[in-house]
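K.L.:
just coords:
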């Protein structure tokens, strides 16, 4: 069981920084640029994900970087972020609830997807 959660603490700490980046960009895009939540959440995610992908590759999973891994991570999690934003647009959910729910969802989905698919041991 311990091996399952290996690296979760550093992933979480990098996730805190990622969340700050994501939330700031999301709120600038929704309030100042008047973009819909789906587009804002996706754009904010892409910027924040670039930071966290690099940091997690170096510090959490101790692997090399590849374009394939980056595109796999951003593709999967990008679809998730757009879906959450689309759901929020459809149901007219407040932006704070949108980014909070996506942040929590992406913490767990992103960790396990990264650990077992993107940065699985033996691949660099």
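P.N.:
Yes, it's here. Computed from a predicted structure; not experimentally measured.
K.L.:
Going by C-alpha atoms from here, please, whenever you check contacts or count neighbours.
P.N.:
Noted.
K.L.:
these two touch, right, residue 54 and residue 65?
P.N.:
Yes - between residue 54 and residue 65 there is a contact under CA atoms under 8 Å: 7.5 Å.
K.L.:
Which residue ranges of the protein form helices?
P.N.:
According to DSSP state H, the chain carries its helices in the segments 8-27, 37-55, 67-91, 95-113.
K.L.:
okay, the ones you listed, which one's buried deepest?
P.N.:
Sort the helices of the chain by mean neighbour count, taking mean count of other CA atoms under 10 Å, and helix 37-55 sits at the top with a mean of 21.
K.L.:
for that one, packing partners?
P.N.:
Secondary-structure packing of helix 37-55 (3 or more CA pairs under 8 Å, 6 or more residues apart in numbering; DSSP states H and E): helix 8-27, helix 67-91, helix 95-113.
K.L.:
I'd like those laid out as JSON lines, including distance to residue 45.
P.N.:
Listed next are the helices and strands packed on helix 37-55 as JSON lines, based on distance: least, CA to CA, whole Å:
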{"stretch": "helix 8-27", "distance to residue 45": "6"}
{"stretch": "helix 67-91", "distance to residue 45": "7"}
{"stretch": "helix 95-113", "distance to residue 45": "10"}
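K.L.:
next, the one to line up against it:
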């Protein structure tokens, strides 16, 4: 069961990555700020992946408060990555790569044991 969930979560993650990247690059063009652009992209991508993972990966519904806490925790992580990139004047691609490496690992753990537990 866990292996199947990891495979499904990974496939949703690929689509999630595409949503995140597209929204991020549009937002950075409009806003010019990585931190806010990364949070906006994250919120769009997490909404997409939440519904996909609920249906296909974990086959469970979640409570409103669990998804809110998940979004707060992961949103704060994405904001901090963008904020550090802004302060360090790192390229936007760095922000995305770090978000795409750290986010899925913590996201699976939060999803399995917090958002869709039980």
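P.N.:
Great, that's in hand. Everything numeric here is computed off the predicted structure, so don't read it as measured data.
K.L.:
quick one, which of the helices and strands packed on helix 37-55 of structure 1 is nearest to residue 33 of structure 1?
P.N.:
Closest to residue 33 of structure 1 of the helices and strands packed on helix 37-55 of structure 1 is helix 8-27 (CA to CA; 9.1 Å).
K.L.:
What helices and strands are in contact with that closest one?
P.N.:
Using 3+ CA pairs under 8 Å, 6+ apart, helix 8-27 of structure 1 sits against helix 37-55, helix 95-113.
K.L.:
Tell me what angle the last one forms with helix 8-27.
P.N.:
Going by axes from the mean of the first three to the mean of the last three CA atoms, to 10 degrees, helix 95-113 of structure 1 is angled at 150 degrees with respect to helix 8-27.
K.L.:
Would you check the span in structure 2 matched by helix 95-113 of structure 1?
P.N.:
Per TM-score structural alignment, the counterpart of helix 95-113 of structure 1 in structure 2 is residues 92-110.
K.L.:
The matching stretch against structure 1, how far on average?
P.N.:
Mean deviation of stretch 92-110 of structure 2 relative to structure 1 after superposition (mean CA distance after the TM-score superposition for structure 1): 0.8 Å.
K.L.:
roughly how far out does that stretch sit from the chain middle?
P.N.:
Here stretch 92-110 of structure 2 is found 7 Å from its chain centre; the criterion is CA atoms, centre = their mean, to the nearest Å.
K.L.:
swap in stretch 26-42 of structure 1?
P.N.:
With CA atoms, centre = their mean, you get 16 Å for stretch 26-42 of structure 1.
K.L.:
For that stretch, measure first residue to last.
P.N.:
End-to-end distance of stretch 26-42 of structure 1: 9 Å, with CA to CA, to the nearest Å as the criterion.
K.L.:
contacts for it?
P.N.:
22, 25, 43-44, 78-79, 81-89, 95, 98-99 (CA atoms under 8 Å, 6 or more residues apart in numbering).
K.L.:
Could you do stretch 101-118 of structure 2 as well?
P.N.:
Stretch 101-118 of structure 2 has contacts (CA under 8 Å, 6+ apart) with 9, 13, 54, 58, 60-63, 66-67, 70, 74, 78.
K.L.:
any chance of these in a markdown table, with distance to residue 47 of structure 2 too?
P.N.:
Output for the contacts of stretch 101-118 of structure 2, formatted as a markdown table (distance: CA to CA, whole Å):
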| residue | distance to residue 47 of structure 2 |
| --- | --- |
| 9 | 14 |
| 13 | 12 |
| 54 | 11 |
| 58 | 15 |
| 60 | 15 |
| 61 | 14 |
| 62 | 13 |
| 63 | 14 |
| 66 | 13 |
| 67 | 9 |
| 70 | 11 |
| 74 | 12 |
| 78 | 14 |
